[in-house]
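**Student:** coords below, sequence missing:
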């Protein structure tokens, strides 16, 4: 029988094998102590330097802007991030520096003192090597821990740069992300390197084994935490973190709003202020809308929610800066308000009470949060203030004076109110007889249905306003079909020469239409958006197509291209739908049936130009556009003018047919046209609508099947018990 060989004892690692630092500490303790002492002095020097910077920054005389950068004496680490240059680091960042250097000084000093004071003359070579490994492990872990803490503190303080870099890809912010991360990685590297010499004794020394395993666990945990936090920040910035589970997409926002938010040139601050305990449902919906908008804004919209009680101090500051906010919150029926600010020192502002978050349509509440937010953002993004639109009032045009004594079909006061509600300033323009001019602040001029021709001097002033490249004037002509003297022919507008210059020809005949249903008479013509305008992706055409592809015009007139003018190119916007014909004079209502019967005659059809669809009644004129090809629209160019062969469609008579909370499609058409002329995003965006509130009705108890509600939990519980029992049985059998 062969005797069992004894297990050989584990030999210690060969002296100096892969451990030059350990051997240096073991054999030259005095020199090692000197190195640690010198390192401690260096750390102390940096600590003194950073401390002087920190307290010197707080004590130095500062102006109003620097005073805001002083440290909070209760918590010196809670300070804004650095301005972007190391020389301008604020006190809190220097506090992190001197505190970290002091901790590192203590670690190095303790190591130097331990080496100097410990007597190892009676120690064996292996014991000295073990102590050297423990010293390297302790010093490395101490310095690594201090370095990692400093990196984590800086990463927390400069977290805004991390999110801003993710949202905007601003490379200037990237360094404020890399510095803390590299600091943390350096600390992890110090701990990892310090562990390696001690691994030689992890099997034979229980104390060393615990320290090594504990350090590995700590490093793994730290790396997982940093990775988890970083992953969540990246996902939060790059991936939408809100899921709208409503059937109607109540909390989603339109593409127009997303594009506007992403393209804001200046950041906008949104404060949702609740002034009472019981907030309306619309206020909670506005809160959700603002959070969704903030996620889509790429950092351009900053949202803050304030409570009138909990945030009294901050609210007092806002009320003092924006008096309109105070007046709004003082109203009895207002329980919350939205304050939007933009520009330098947040000087441009808008206040929306919660009573305007909703409207009533068909006796049901409709949430108007997104359309209202969109309009306010467009207005705030206009650094030039409200655009001023002038309506000429010298030649019997539609009156915009609410006090004017005129019939509804000769007034446009409702259109004026609609435009002013959507952030335009509307003013009258009465041309004097001598030296008429267009005001310098005119964003656009509207000539709406003149009854008498404009004076040659006034027409010349408009021509100079539109064609002078230095003025960049914009003109909107609503040329109504008014009968001439003695009710014969078509009345002149006085703008014929100007429109010819713009390559537009106004028809001089009345357009009548064969009714397509009983609600339509012969004077009413359906006009639809042209395919060529949609193909050109014209903003007016695209926007109106989303609402309605057609509008109703009463007694329109033709608007067509005058010729192959290469400088000004008209784009057909509206054409008639259905059978239409032309009349030289306005037809008396009593004779209209007789005139329609005559249209059966082929000669009459030719003479009166009877045609089915395709008669142009509106055009948009651009300067410098590439001429239209066969079947292709003109491309490019700068908006100059818009001409509609009707003025009645914007009168108060049309507006009165709608409910007080709604506006006719023709008003929206004029608004979108003015925005197109100004080459601005339209506040009359139509791809967003108010969200209707829907009530969920619980079904009757007698119609509810409770089988699943009763048996599914029981079945799940049974499977859980069986599964646990089976697992215990298998474990016990082993």
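**Tutor:** Cool, the structure landed. These numbers come from a predicted model, not from an experiment.
**Student:** Going by C-alpha atoms from here, please, whenever you check contacts or count neighbours.
**Tutor:** Fine.
**Student:** quick one: secondary structure of the residue nearest the centre of the chain?
**Tutor:** With distances taken as CA atoms, centre = their mean, the residue of the chain nearest its centroid is residue 261 (2.1 Å). Following DSSP: H, G, I helix; E, B strand; the rest coil, the label given to residue 261 is helix.
**Student:** surely it meets residue 297?
**Tutor:** Yes: contact criterion CA atoms under 8 Å: residue 261 and residue 297 qualify, at 4.7 Å.
**Student:** Burial check on residue 182, number of neighbours?
**Tutor:** Residue 182: 14 surrounding residues under other CA atoms under 10 Å.
**Student:** where along the stretch 201-350 of the chain do the strands fall?
**Tutor:** Counting by DSSP state E, counting those that start in this stretch, the stretch 201-350 of the chain has strands at residues 268-274, 301-307, 336-342, 348-353.
**Student:** contacting residues around the third one?
**Tutor:** Just to be clear, that refers to strand 336-342. 266-276, 279, 283, 325, 328-329, 347-354, 376, 380-381 (CA atoms under 8 Å, 6 or more residues apart in numbering).
**Student:** Recalculate using a threshold of 6 Å.
**Tutor:** Residues external to strand 336-342 that are found in contact with it (CA atoms under 6 Å, 6 or more residues apart in numbering): 268-275, 348-354.
**Student:** What of stretch 170-184?
**Tutor:** In contact with stretch 170-184 (CA under 6 Å, 6+ apart) are residues 148, 151, 154, 155, 161, 162, 165.
**Student:** same deal with stretch 185-203?
**Tutor:** So stretch 185-203 is contacted by 133, 136, 137, 140, 141, 144, 147, 148, 208, 209 (CA under 6 Å, 6+ apart).
**Student:** rerun at 8 Å
**Tutor:** 12-13, 19, 22, 130, 133-134, 136-141, 143-148, 208-209, 212, 215, 219.
**Student:** and it, how far out from the chain's middle?
**Tutor:** The chain centroid and the centroid of stretch 185-203 are separated by 49 Å, computed with CA atoms, centre = their mean, to the nearest Å.
**Student:** likewise stretch 95-103?
**Tutor:** Using CA atoms, centre = their mean, the offset of stretch 95-103 from its chain centre is 40 Å.
**Student:** Ok, stretch 105-119 next?
**Tutor:** Offset of stretch 105-119 from its chain centre (CA atoms, centre = their mean): 58 Å.
**Student:** That one: which residues count as buried?
**Tutor:** Within stretch 105-119, the residues that count as buried by 16 or more other CA atoms under 10 Å are 105, 106, 107, 108, 109, 110, 111, 112, 115.
**Student:** Check stretch 434-443 too.
**Tutor:** 436, 437, 438, 442, 443.
**Student:** same thing with stretch 508-519?
**Tutor:** Result for stretch 508-519 [16+ other CA under 10 Å]: buried residues 508, 509, 510, 511, 512, 513, 514, 515.
**Student:** what about versus this one:
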């Protein structure tokens, strides 16, 4: 009899136990996700910290998340997969629920302890204070702990078929009345405290939202106290009290969040990650948590008071309406907080367009920003209405995500007069010479700790708003203009200059031996491999290097003739007893480009001596042929061979693919650890008129060569290596002959990738980068919009690699946005879609209303 009774009782509760187990699976899985996210958040915030507490917290959250996931899996296995009789399953679930309840109680206590550890710490005087910067983590841990404690307590209570109701409150009316008096007294006392402590200079006005909400809350609590004194208050009266107090109190908290969000909009709505993780981050998280609590309070009170919805039509309509609104607001709040958490974990702003636009930081920018060694502050001095403000904000948010040492502030010179004057006192450079308002706008970059006094030597620079943008078109009536955003390139250029101590890298370009002309600005190109490069200009490359703070000059070992003075060219004078000419001692990189004949002995000896004593070089080779098209070897190539690079008498051509067969598609190897190779993945360089055949030496010695550019082996793009340069006379005819004669094709086909640029190191020190092509740095190629950016970026990155600096990779792009014609009615463009959507919504709602009433 007793056994049967127990069995029947167990079977009767199996349905309730199963529902509880299902809820537990979802809740524990959600808890595991939240704990893992919380742990990752704490880890990202304390990354690099050496404090024991930070290490313990990282481990604690991971362990707690893992245990929660295991408990969820255990419940799911017992509920859905374990084969047991109903009696056995009920007994197993009861035991599991008891174990889980203890785990939740222990975990809740642990989370509350962690919340206090995160929220309180010692200040400089040794006393405990609340840490505002950790408000989000502290309150979140406390909230999760309270939820865990309540869940564990409820799980230990007997199963109830009707769920949680207000019946338990009927016998506790005195406690409810006392709670209302306490809330009323605390609210009034807090109002008095805020006013008394902030009565000087009307500072109490700062707390008007809190004082207003507390006043209304005190009135609500007092009214509920009077209501609870009503004689013979039954269950329906308690239900009405719960509905009124919970709904109105939650609404007051919700309104406070909206009010404070408007007042703190710079830190909550407009500040982005800079505000959400800065010294005022508590503002955002305070509003977020109070919003969450207000929605939960309204939702919970409405659900407690819904027992009479089937008998009371008005109550049913109100309850369903409020329930829908509250659940919708709760969903929006959860999604909003989740979006912020995801943004904090993956803080980059992505641009999914084909060109990647202004929102994708260049590889060179990532390397530079990510390796900044000092605190860097970027102050944007412009109003939000400025044309480049939005692009700047997105760009600088990505900078902050790359390095926590980067701090960004936004000050409008037109509205924040006090802050602007403080900056002018500390940085007079930003003060414009004229009184034009637009001249005060720009970006201040401070490399180092932000000074508080005018007397400082902190490196800084100011980029005027004019440099951040260009305008094209839009001159004619009805024409459409284009705004070009150059913020990334200008800011990175100045920041790199500051990080280098405002020192320019000295670069010399060899001149006077029929090499490329560093002062030439024309688009001339070398057509015949039997000619030289004396008419080919690289002035665009030189000008751009100077704009990027390189000190560039020519180097000539010949005699300076009075009637042939070349600008910006240094003529080397003989020195010492032996009257030898040497590369200047201030030379940091020597560029030798377009040498097609032996260099004069004086020049060759100087270059050889410079390289032998540890000098760094950029060497641009190319095909050079005699009159009979026989390939010519120069003494420069003989010197390069001593640095671990083999040069062969072959003419690389491309068979297959669109365009000229002489055009080689140089790409990075993807296998090298060299930064030059890693920084240009997917960035091809077009070498238009074939190239010199180079490759690392098969048996490297003192010097190590790494292939950084090659023509990749592809089935649709073969590399052929004929021995004679005369094939360049009529490439099409030669290719046709290969197609017709497979044996001839097999003789010249190279069944593997073909090197086109090699980086040479001595130990771990960069020494030289040798390219098999010279044309890709000519004006002709740098004027081409398709090749300009990548070609120049690879040259600059080579200079940066040899200087062992961080600016390696594809350079910043300039992005453009179109301006509408002045004749376009912008208001109509905004209003028309809005009206159309409104009409469509009304029409759809009308159709649904008609259908439901048929």
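**Tutor:** That came in fine, so what should we check first? Being a predicted model, the structure only gives us computed values, none of them experimental.
**Student:** how close does the residue nearest to the centre of the first structure sit to residue 268 of the first structure?
**Tutor:** 9 Å (CA to CA, to the nearest Å).
**Student:** now do residue 372 of the first structure
**Tutor:** If you go by CA to CA, the gap between residue 372 of the first structure and residue 268 of the first structure works out to 15 Å.
**Student:** out of these two, which sits in the busier spot?
**Tutor:** Each of residue 372 of the first structure and residue 268 has its neighbours counted (other CA under 10 Å); residue 268 has more, 24 against 17.
**Student:** Over in the second structure, tell me which residue corresponds to the more buried one.
**Tutor:** Using TM-score structural alignment, the equivalent of residue 268 of the first structure in the second structure is residue 376.
**Student:** Does that match touch residue 405 like I think?
**Tutor:** Yes: under the criterion of CA under 8 Å, residue 376 of the second structure makes contact with residue 405 at 6.0 Å.
**Student:** Would you mind giving the secondary structure of residue 709 of the first structure?
**Tutor:** Per three-state DSSP, residue 709 of the first structure ends up helix.
**Student:** In the second structure, what residue corresponds to it?
**Tutor:** For residue 709 of the first structure, the residue aligned by TM-score structural alignment is residue 841.
**Student:** Check the gap between its match and residue 834 of the second structure for me.
**Tutor:** Here residue 841 of the second structure is placed at a distance of 11 Å from residue 834 of the second structure (CA to CA).
**Student:** try residue 65 of the second structure
**Tutor:** 46 Å.
**Student:** Same question for residue 53 of the second structure.
**Tutor:** On the measure of CA to CA, residue 53 of the second structure and residue 834 of the second structure end up 53 Å apart.
**Student:** repeat for residue 797 of the second structure
**Tutor:** Taken as CA to CA, the span from residue 797 of the second structure to residue 834 of the second structure is 49 Å.
**Student:** and residue 267 of the second structure, what helix or strand is that in?
**Tutor:** Here residue 267 of the second structure is covered by helix 265-268, with elements defined by DSSP states H and E.
**Student:** what does that helix correspond to over in the first structure?
**Tutor:** Using TM-score structural alignment, there is no partner range for helix 265-268 of the second structure in the first structure.
**Student:** Show me what the helix or strand that that helix is followed by is packed up against.
**Tutor:** Once the chain leaves helix 265-268 of the second structure, the next helix or strand it forms, by DSSP H and E, is helix 273-276. Helices and strands touching helix 273-276 of the second structure, by 3 or more CA pairs under 8 Å, 6 or more residues apart in numbering; DSSP states H and E, are helix 265-268, helix 281-304, helix 389-402.
**Student:** Adding distance to residue 509 of the second structure, write those helices out as TSV.
**Tutor:** As requested, these are exported to TSV (distance: least, CA to CA, whole Å):
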stretch	distance to residue 509 of the second structure
helix 265-268	51
helix 281-304	52
helix 389-402	34
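**Student:** how about those helices, which one is nearest residue 16 of the second structure?
**Tutor:** Closest to residue 16 of the second structure of these is helix 281-304 (CA to CA; 19.3 Å).
**Student:** Give me the residues contacting the closest one.
**Tutor:** By CA under 8 Å, 6+ apart, helix 281-304 of the second structure touches 132-136, 164-166, 239, 242-243, 246-251, 253-254, 257, 260-261, 264, 267-268, 275-276, 319, 322-323, 326-327, 329-330, 333-334, 337.
**Student:** could you redo the last one with a cut-off of 6 Å?
**Tutor:** With CA under 6 Å, 6+ apart as the criterion, helix 281-304 of the second structure contacts 132, 135-136, 165, 242-243, 246-247, 250, 253-254, 257, 268, 275, 330.
**Student:** Same check on stretch 629-636 of the second structure?
**Tutor:** Contacts of stretch 629-636 of the second structure (CA under 6 Å, 6+ apart): 597, 598, 624, 625, 725, 726.
**Student:** So which of the residues you listed belong to strands?
**Tutor:** The subset of the contacts of stretch 629-636 of the second structure located in strands under the criterion DSSP state E is empty.
**Student:** Of the residues you listed, which is the most crowded?
**Tutor:** Of the contacts of stretch 629-636 of the second structure, with other CA under 10 Å as the count, residue 624 tops at 23 neighbours.
**Student:** The first structure: which residue goes with that one?
**Tutor:** By TM-score structural alignment, residue 624 of the second structure lines up with residue 482.
**Student:** can you pull the contacts of that match?
**Tutor:** Each residue near residue 482 of the first structure by CA under 6 Å, 6+ apart is listed here: 490, 491.
**Student:** Repeat the analysis, applying 8 Å as the threshold.
**Tutor:** 451, 490, 491.
**Student:** Tell me how many other residues crowd the last one.
**Tutor:** I take that to be residue 491 of the first structure. Neighbours of residue 491 of the first structure under the rule other CA under 10 Å: 19.
**Student:** Against residue 458 of the first structure, how distant is it?
**Tutor:** 17 Å.
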